[in-house]
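Q: Provided below are the primary sequence and the corresponding predicted coordinates.
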Amino acid sequence: MRENDGESRRRPCLNFYIDRCTGPCAGMISRSDYRENVRRLSMFVSGSRTSVLDELDKKMRELSEALRYEDAAAMRDQLNALRSLDQRGSLDDTSHPVVAPIDLTEGLDDLQQALALPSRPRLIDGMDASNLGASEAVGAVVTFADGKPQRGGYRRFRIKTVEGQDDYAAVSEIAERRYGRLLSENAALPDVVLVDGGIGHLRAVRSVLDALGILEKTALLSLAKENETVYGAAAMLPLELPPRSAGKRLLMYVRDEAHRFAQHYHHILRRKFILE
């Protein structure tokens, strides 16, 4: 949150008037109160649920004793809203994408056949970029081994060379840093690289892998949420994978995990930005 002067202050949106937002962008809440809300939210999502609820309950009683009934009522509403989250499942339930059971052997066999690989793909990388406003972008790569997430191979990237929102340039930088480093360390390259996006993202990463000399050593694919179409870099055509096949669902799992991991980093930086 930044301090607003008289000229930059604007009218709050509808969410403020229906009590779904405190209106920080319009200066409707003080910096100290906003920081306090962010601190409590951070504690709550980090698992300190009981501490936050006890703190709010104590504050509500203090406000009531001080005859500040409207403020006490607002605090009561916050308490009730947080307690209602129990009816929606725990935070851990939503920390990872929900995936239907996948026969990993069948999924890897599907990919081997569709990509004409000499053997089942053992290592699969998933890549995604996420924008934090016009001036900040981040990215992530997740690694799957034999169809299972290998979190020791997950990597986060703060985009350094791209100005503004340019997903193609962002995934290009991620690919160059990721695979340039693997080459410099003589580390194992993935059998499959999956980019979250469409043909434009695919072309951007293809150029990087070609320049690095590894385009012939790894199968490059893209998968966008729109229509869930898988494109292969070899011919820039849709890959022949039935929608309900284990191979298609495995790729969707990798794509969604890359997106989740990138978004998680995005949220970490956003929270840091708000608290500054």
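A: It's in. Numbering: from 1, shown residues only.
Q: C-alpha from now on. contacts and neighbour counts both.
A: OK.
Q: Please, where are all the helices along this structure?
A: Along the chain, counting by DSSP state H, helices occupy 14-17, 31-45, 49-65, 69-83, 104-115, 167-184, 199-212, 246-275.
Q: quick one, the third one and helix 69-83 angle?
A: So the one you mean is helix 49-65. Angle between the axes of helix 49-65 and helix 69-83 is 160 degrees (criterion: axes from the mean of the first three to the mean of the last three Cα atoms, to 10 degrees).
Q: I'd like the helices of the chain as CSV, with distance to P238 and mean neighbour count appended.
A: Output for these, formatted as CSV (distance: least, Cα to Cα, whole Å; neighbours: other Cα atoms under 10 Å):
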stretch, distance to P238, mean neighbour count
helix 14-17, 42, 12
helix 31-45, 40, 14
helix 49-65, 47, 15
helix 69-83, 45, 15
helix 104-115, 11, 18
helix 167-184, 19, 19
helix 199-212, 10, 18
helix 246-275, 12, 20
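Q: Select, out of these, the one closest to I124.
A: Across these, I124 has its closest neighbour in helix 246-275 (8.0 Å, Cα to Cα).
Q: now the closest one and helix 31-45, what's the angle there?
A: Comparing the axes of helix 246-275 and helix 31-45 via the same axes, to 10 degrees yields an angle of 150 degrees.
Q: nearest to F144, of the helices of the chain?
A: For these, the distance to F144 is smallest for helix 246-275, at 7.4 Å, taking Cα to Cα.
Q: That closest one: how far from the chain's middle?
A: 3 Å (Cα atoms, centre = their mean, to the nearest Å).
Q: For G200, see how far away the residue nearest to G164 when sequence neighbours are not counted is.
A: Leaving aside its chain neighbours, G164 sits nearest to A134 (4.7 Å; criterion: Cα to Cα, 6 or more residues apart in numbering). To G200, A134 is 20 Å away according to Cα to Cα, to the nearest Å.
Q: this is the other structure I want to compare:
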Amino acid sequence: MNKEENEKRLAYLKGIVSNLPSKPGTYQYYDKEGIIIYVGKAKNLKNRVSSYFHKETDRFKTKVLVSKIHNITYTVVNSEEDALLIENQLIKQYQPRYNVLLKDGKTYPSICVTKEYFPRVFNTRNINKRYGTFYGPYSNVKSMHAILDIIKKVYKPRTCRFPITQEGIEQKKYKACLEYHLGNCGAPCIGKQTFDDYQQNMAQARQILKGNTREVQRILKEKMEAAAAELRFEEAEMHKQRYIALEGFAAKSEIVSHSISDVDVFSIVNDDSKKNAFISYIHVTNGAINQSFTFEYKRKLAETDAELLNEAIPEIRERFQSEAKEIIVPFELDFKIKNAEFFIPQRGDKKHLLELSEMNAKQHKFDRLKQAEKLNPEQKQTRLMKELQDKLKLPKLPYHIECFDNSNISGTDAVAGCVVYKAMRPSKKDYRKYNIKTVVGPDDYASMQEVVRRRYSRMIEAEEPLPDLIITDGGKGQMEVVRAVVEDELRLQIPIAGLAKDNRHRTNELLYGFPPQTIGVPTNSELFKILTQIQDEVHRFAITFHREKRSKHQLHSELDDIKGIGTISKEQLMKHFKSVRKIKAADIQSLTAVLGTAKATLLYNYFHPTDQNLNKK
């Protein structure tokens, strides 16, 4: 490979890396033949993968690996634990050349509930479904032992390996072991615990292992409260710790389950124009994801989602040579596949797999959007303006937005600021500062009306273009006083929105209309972030202007009021006398030595008007 080809390869790879999400997941590196040469997991995919391409990387293995990479794919998941599980499966399946871990065939442990007359519960790495039901695997071994400990302490399943039968109990073949005497077992082997009671306990234990912990939490809470009421505080603390451990339990994977085997999962997400669709494909074998890809399809004849999936599913299955008997899809399809059945899950592990597939499709859509917006930054601004227009049902695109805010301390040095955004970007040359002139005291509503009145009266006179949207830094009250000026006084038709804060002084909702209604904009969305950015900017602008004015006011001295005493004279006086008090007390000779006769006489007569009158007499 020559230098030009290598630079082209690196540019292609860095383009992929720049659009990776900052989410947990797994990533796969491919060589020029399309063979997986490395599989990795990451808490943050973007940070982890980009680290391979830093110039300061000095590890020989890393340099060799990077030199072999020709393509990168990835899968996003909900947690680091899920990433561990997928990495484990992929390494064992593909045995990539540059992976050195997890090639020995070992797997993460699972929890088994046996099919015996009195089931046992224990952890194991050997999966054989003939012996019982398996839950997991668990990448977090500490959490696995925590849940096992809870089950053992709450339900006390037997730990012995005797093949206990009903006949053996009736014939009294067994004896109670030490675990019974220690209180760790109910001794069903000698009839101390009934079969029905034991099976009920096991049914609840299975619910815990499936993630349904509420019932067990309720039981533990009742025991904790009962022990506390009877002043058995040590026992209450023990129940509390078990409750907390159960509450914090999160080791059960939402992705992998031994009950799911050889399944295809498909989901579809449309882009904003609905001209393209992103179809995510996940394949599960032996309870673990081993393939995950997202494909982009372009509609030619305005096909529906169902029609697009009808075409894509057979094509994708053929490409990956899948013969899965079950295909998970998000909605009903009107065609059938030979030797396979479609399934629309409503809950459980299969529903989680469908949600994961949808998450990958949405992430791929987001990556493509980011890539396009990076090449054309105006595209993002237009999208946000269009989104705001749709949310507020505005008559035209809100290209020109203005926002106002007041600032004062108990009515003193009252000022206001107006910031202007054009195409969702600050237009600082259009910012305006206002000294409040007609309002006495701390009256934010009256101050806001004065500023809005002055702002738009002047714009009307100058025939300047009016804004497409006004945003008030406040709730319903601020919106109403602005509307009273804009619509009732000036007869203007400018849409007015408001950003309201919660009791923690955090902006939490967008208001629009009269009477104002809350507009459904998620607080973590890009649109809400740009709106709060506008709000923060006008607050910063107004408070900065207020501080400047207050600072000038506080630095004002009596020397500033004396005509004929300029800046240089004041500096000379302060340098010599250090304070205004000493200047006032100085005699005419001292002042003359600093300023000269004329200015010294002027200054002395200002501070000593009585002496001046006597001199006149």
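A: Received the coordinates, thanks. Bear in mind that the values here come from a model prediction, so they are computed numbers and not experimental data.
Q: follow-up on the earlier one: could you give the number of residues near the aligned residue in the second structure for the residue nearest to G164 of the first structure?
A: Counting by TM-score structural alignment, A134 of the first structure lines up with G411 in the second structure. Close neighbours of G411 of the second structure, defined as other Cα atoms under 10 Å, add up to 16.
Q: Can you tell me how far G411 of the second structure is from Q478 of the second structure?
A: For G411 of the second structure, the distance to Q478 of the second structure equals 17 Å [Cα to Cα].
Q: Repeat that for K63 of the second structure.
A: For K63 of the second structure relative to Q478 of the second structure (Cα to Cα), the value is 60 Å.
Q: cool, and Y243 of the second structure?
A: In terms of Cα to Cα, Y243 of the second structure sits 48 Å off from Q478 of the second structure.
Q: cool, and A542 of the second structure?
A: According to Cα to Cα, A542 of the second structure stands 16 Å off from Q478 of the second structure.
Q: what do you get for T472 of the second structure?
A: From T472 of the second structure to Q478 of the second structure the distance is 6 Å (Cα to Cα).
Q: Overlap of the contact sets of the two?
A: Residues touching both T472 of the second structure and Q478 (Cα atoms under 8 Å, 6 or more residues apart in numbering) are G498.
Q: what are the ranges of the strands in the stretch 301-450 of the second structure?
A: 326-328, 341-343, 400-409, 412-422, 425-426, 432-435 (DSSP state E, counting those that start in this stretch).
Q: In TSV, list these along with distance to L510 of the second structure and mean neighbour count.
A: TSV is the format used below for those (distance: least, Cα to Cα, whole Å; neighbours: other Cα under 10 Å):
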stretch	distance to L510 of the second structure	mean neighbour count
strand 326-328	39	19
strand 341-343	40	16
strand 400-409	14	22
strand 412-422	17	22
strand 425-426	19	16
strand 432-435	24	17
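Q: Let me know which of the ones you listed is the nearest to T532 of the second structure.
A: Nearest to T532 of the second structure, of all the strands of the stretch 301-450 of the second structure, is strand 400-409, at 11.0 Å by Cα to Cα.
Q: That closest one vs the first structure, average distance?
A: In the superposition against the first structure, strand 400-409 of the second structure averages 0.9 Å from its aligned positions (mean Cα distance after the TM-score superposition for the first structure).
Q: So which elements touch that strand?
A: strand 412-422, helix 444-462, strand 469-472, helix 526-555 (3 or more Cα pairs under 8 Å, 6 or more residues apart in numbering; DSSP states H and E).
Q: how much space is there between I588 of the second structure and L573 of the second structure?
A: From I588 of the second structure to L573 of the second structure the distance is 13 Å (Cα to Cα).
Q: Contacts only, for S67 of the second structure.
A: Taking Cα under 8 Å, 6+ apart, one finds nothing in contact with S67 of the second structure.
Q: Which of the three states applies to it?
A: Secondary structure state of S67 of the second structure, per DSSP: H, G, I helix; E, B strand; the rest coil, is helix.
Q: What lines up with it in the first structure?
A: When the first structure is aligned by TM-score structural alignment, no residue sits opposite S67 of the second structure.
Q: Surely G126 of the first structure is in contact with D191?
A: No - if you go by Cα atoms under 8 Å, G126 of the first structure and D191 don't touch, sitting 11.3 Å apart.
Q: So I282 of the second structure, which state does it fall into?
A: strand.
Q: Name all residues that make contact with it.
A: 264-266, 289-293, 357.
Q: if I line the two up, what does it land on in the first structure?
A: Correspondence of I282 of the second structure to the first structure, assessed by TM-score structural alignment: none assigned.
Q: And for H400 of the second structure?
A: In the first structure, H400 of the second structure lands on L123 (TM-score structural alignment).
Q: now stretch 74-90 of the first structure: which residue numbers in the second structure?
A: Stretch 74-90 of the first structure corresponds to no residues in the second structure, going by TM-score structural alignment.
Q: do the same with stretch 154-166 of the first structure
A: Aligned by TM-score structural alignment, stretch 154-166 of the first structure falls on residues 431-443 of the second structure.
Q: For the matching stretch, give me every contacting residue.
A: Stretch 431-443 of the second structure is contacted by residues 408-420, 446-447, 450-451, 542, 545 when judged by Cα under 8 Å, 6+ apart.
Q: one step back: can you lay out the helices and strands packed on strand 400-409 of the second structure as CSV showing distance to V486 of the second structure?
A: Shown next, in CSV, are these (distance: least, Cα to Cα, whole Å):
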stretch, distance to V486 of the second structure
strand 412-422, 15
helix 444-462, 7
strand 469-472, 10
helix 526-555, 19
